[in-house]
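Asker: Mind folding the following:
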Amino acid sequence: MSTTELKKSSKLELLKLSNPATRTFWITSIAFFLCFFAWFGIVPFMPDVVRDLGLTPDQKWNSIILAVSGTVFARLLIGKLTDKYGPRLCYTWLLVLGAIPVIAIGFVQTPLQFLICRLFIGFIGASFVITQVHTSIMFSPSIVGTANATSAGWGNLGGGANRLGMPIIAAAVVSFGIADQADAWRYSMIIAGVICFAMGLVYYFFTQDTLNGNFKELRAKGEFPNTKKDQVGFLEVLKDYRVWILFVVYAGCFGIELTVYGTMDDYLQNTFQLERATAGNIVLSFALMNIFARTLGGFFGDRFGKKFGLRGRVLFLAAILAVEGLMLASFSSMSALYVAIGFLVAFSLSVQMAEGATFSVVPFINKKAIGSISGIVGAGGNVGAFFAAILLKSKSAFAEKAAIAANEGLSAEAIEAAQSAASSAAVSSGYFIIGALIVAISLISLAIKFNTEQETEEDEIREPKLALADK
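Answerer: Okay, the predicted model is just below:
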């Protein structure tokens, strides 16, 4: 069977839509944005959901944990499926099927139904894996870190844009007389689900798996570069220690971003006595840094790779992880608001750069199993979010219960103030612990090594002799 090397674009030309690589970049970024928008779409409405469904504090925390837990399994599965069937079909089905629980949450009547829907909505978080695989296939090693980081960063914006977009959708629903204010959150989620479904159709009809064509057609013509004898088994991927180091690394950056994003509103209110709207705007600004911060991580990963080889990519990753951990630990001990915001901005910048730097390394671990590796590493992010959320929940719940017991008999206002202070101290301690763990992870990441053949291939890429397709 003859095989053909996949053509790849060596430039990220954002306005050249006639180029299938550019067109795919935009569509996959928008699809990822919509998935994140729907995944966290319920967050701005949580006070309404709590009142409507009568959620207890434990059920509210459990819904946060379930939302990131479902993604772990979905990312592990989707990576292998993408290697086999291609990103085009996998993204199409993920969007179409993932729209179902997003729409269904608009019809829930009990806390249990709500929790089940949040679990299954988390599956669309696997969109990240397909996005990274598709850009890795489309762009050459010299630019792949920047392309991966930019598509992922712009997609991640959906997790912040919903704080503005979802209330706007809800206001439109109310103003057009479709529903009253109490039910507006339900219609907003239904609309988000319908948009995801429509995006699945767009992905099917307007993208292709590679610059050479789709996986199915290439296999039929015997031109697919990964023939059966060349394919890497999933077990072989699992045995590669570097994959698991990157799993832990991504747990320490993306996982922590998710957790901090989900807990920062309450922390800022409890610690600095901010209004909910003010705290929310600060967190929104943090999320919007994905416009450029994650791209910077991929860009510098590529730059260090060009100058120092694959080892340079790892060194930059370790350095930016260390900065991330130090910034979070420092932020946790700040009592002055403006100083704290400065450290929060530095943490936001470094954590998102670390995510971009991670996926400037991933495509070079094993080029025959990018999907499987991306799935495992991507799942690491959600595992990190899960354990970080468990840590903060356990510390906060214990401290709040102790504060309530210690102030029993006092006024409701005094008990609430003591509860807020206890929660603030507990979460602050949790942030410090997490920051210290991230610094430790940065040291562990230095253990990632590449063999001579891989380093030689990277050396050749740094030379201008490599012929790449851009037409």
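Asker: Going by C-alpha atoms from here, please, whenever you check contacts or count neighbours.
Answerer: Will do.
Asker: what's the one helix or strand Val129 maps to packed up against?
Answerer: Taking DSSP states H and E as the definition, Val129 sits inside helix 127-138. On a contact count with 3 or more Cα pairs under 8 Å, 6 or more residues apart in numbering; DSSP states H and E, helix 127-138 meets helix 20-39, helix 57-85, helix 87-104, helix 144-156, helix 370-406.
Asker: I'd like the structure of this one too, to check against the first:
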Amino acid sequence: MSTLTTPQATKLNLKDFKSVPMRTFWITSIAFFTCFFAWFGIVPFMPDVVKDLGLTPSQKWNSIILAVTGTVFARLLIGKLCDKYGPRLCYTYLLVLGAIPVILIGFVQTPLQFLICRLFIGFIGASFVITQFHTSIMFAPNIVGTANATSAGWGNLGGGANRLGMPLIAAAVVSFGVADEIAWRYSMVIAGIICFTMGLVYYFFTKDTPQGNYKELKERGAMPVFKKDEVSFLSTLKDYRVWILFLVYAASFGMELTVYGTMDDYLQNRFGLERSTAGNLVLSFALMNIFARTLGGFFGDKFGKLKGLRGRVLFLACILAAEGVMLSVFSLTTSLAIGIFFLVAFSITVQMAEGATFSVVPFINKKAIGSISGIVGAGGNVGAFLAALLLKTKSATAESAAIESSKTLGEEAVKTAQTVAASGAVSSGYFLIGGFVVAAALLSLTIKFVTVDEKKNAILNPKTNLTIADK
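Answerer: This next block holds a predicted model:
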């Protein structure tokens, strides 16, 4: 079996649009951005959707939970498919098929139809796994953490950019004579068409590896070494380190998703902000992905050079612990200025923790990068699901009690009591989540690498741009 002859990229040259690794980096980043944009595209329109479809508060919460639930199963599956069929075909099919529920949500007429579409739209969240798998193949160990974090961060940016982009699309639609109250439907159809188009771009302009596509390499008997002696999915499941990283990603990306999805209402209830102001603050939180996640991967690589694979784990544990502390402290603040400070600190640390996680993932088992990325990626959505369920339960219980105790005092008093109760419930929920994050940070310290793995990954072969482990 042939070894790699075309080198992986050893640096992230953002001005390079011609080499296979960098062209893939740009296309996969844009594809991931597109998926996130569509995945959370409905969020800015939720007040219109609630009014149009008559959603109850419970149905609104369920839609948030379903949006991340579908992604869990898709991420678990897509990683193994990447190992077998390559990232190019997997991303193409995910974008093309994922466009269908995005388009269909523009035609729903009942709450049930809306919930079903949100469930299936969540499948395109599996794009993260393919993105991380593809960049892991294209970049050498000395830069893979930075490349993974940057592509993922710029993709996550789509989850914030939709707060600007979707209203702009809606405004353009309205300018053609469409009524304001149904502009969200046309906007989602347009987002779906963009996803479909991006699928075609991925098929025609990317390659599975720096040497070519899986099919061509198999025909030439030149599959790259990371496919040799392919490990079973069962053996991957037995590796305790995979499940620790599953929890770590639940404590980082999962918490980002949950906080991102609940922060608008919390800022309004806790600090009395206007909806537009709260929305802009949450938008700025999401936009930090453009640099914060990259920093996590960058420092993961730096610590890897200084302390080997153990250094990557140590940095991950430290930044994850900082994330948990920032969220817990934020949950206790009643001052807007202090609260914003700790919210920004949480935003930076949670996104750095995500980048640091995937500076470790490629080194767990290089023969099963796809499967491991899928399992770890699914952890983020499991974390988001459980955290959202916790906040929903605490909020619903507190609000019901507040309404019952103040129902004789008038409508305004009931509304005020409900707002205070919701704020307090979410605040206590954030505090508990912060504690879970710190516990996950401590658990991550148990990740170990055998001495031979440390040595193999420490040396970069200057002739092939590959580590000794890849030869």
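Asker: how far apart are the helix holding Val129 of the first structure and its match in the second structure?
Answerer: Compared with the second structure after fitting, helix 127-138 of the first structure deviates on average by 0.3 Å (mean Cα distance after the TM-score superposition for the first structure).
Asker: What about the closest residue to Ile444 of the first structure other than its chain neighbours, how many residues nearby?
Answerer: Spatial nearest neighbour of Ile444 of the first structure, excluding adjacent residues (Cα to Cα, 6 or more residues apart in numbering): Ile245 at 7.3 Å. Close neighbours of Ile245 of the first structure, defined as other Cα atoms under 10 Å, add up to 20.
Asker: so how far is Glu413 of the first structure from Phe271 of the first structure?
Answerer: Residue 271 of the first structure: Thr, not Phe. According to Cα to Cα, to the nearest Å, Thr271 of the first structure and Glu413 of the first structure sit 16 Å apart.
Asker: Asn451 of the first structure too?
Answerer: Taking Cα to Cα, one finds Asn451 of the first structure at 63 Å from Glu413 of the first structure.
Asker: Repeat that for Ala425 of the first structure.
Answerer: From Ala425 of the first structure to Glu413 of the first structure the distance is 19 Å (Cα to Cα).
Asker: For stretch 187-198 of the first structure, report the contacting residues that lie outside it.
Answerer: 31, 34-35, 37-38, 41-42, 95-106, 166, 169-170, 173, 179 (Cα atoms under 8 Å, 6 or more residues apart in numbering).
Asker: Over in the second structure, find the residue span it aligns onto.
Answerer: Across the second structure, the stretch matching stretch 187-198 of the first structure (TM-score structural alignment) is residues 186-197.
Asker: Ok, stretch 161-174 of the first structure next?
Answerer: Taking TM-score structural alignment, stretch 161-174 of the first structure hits residues 161-174 over in the second structure.
Asker: Measure the mean distance from the matching stretch to the first structure post-superposition.
Answerer: Looks like 0.4 Å for stretch 161-174 of the second structure (mean Cα distance after the TM-score superposition for the first structure).
Asker: Report the buried residues of that stretch.
Answerer: Ala161, Asn162, Arg163, Gly165, Met166, Pro167, Ile169, Ala170, Ala171, Val173, Val174 (16 or more other Cα atoms under 10 Å).
Asker: before we move on, what about stretch 274-286 of the second structure?
Answerer: Across stretch 274-286 of the second structure, burial judged by 16+ other Cα under 10 Å covers Ala278, Gly279, Leu281, Val282, Leu283, Phe285, Ala286.
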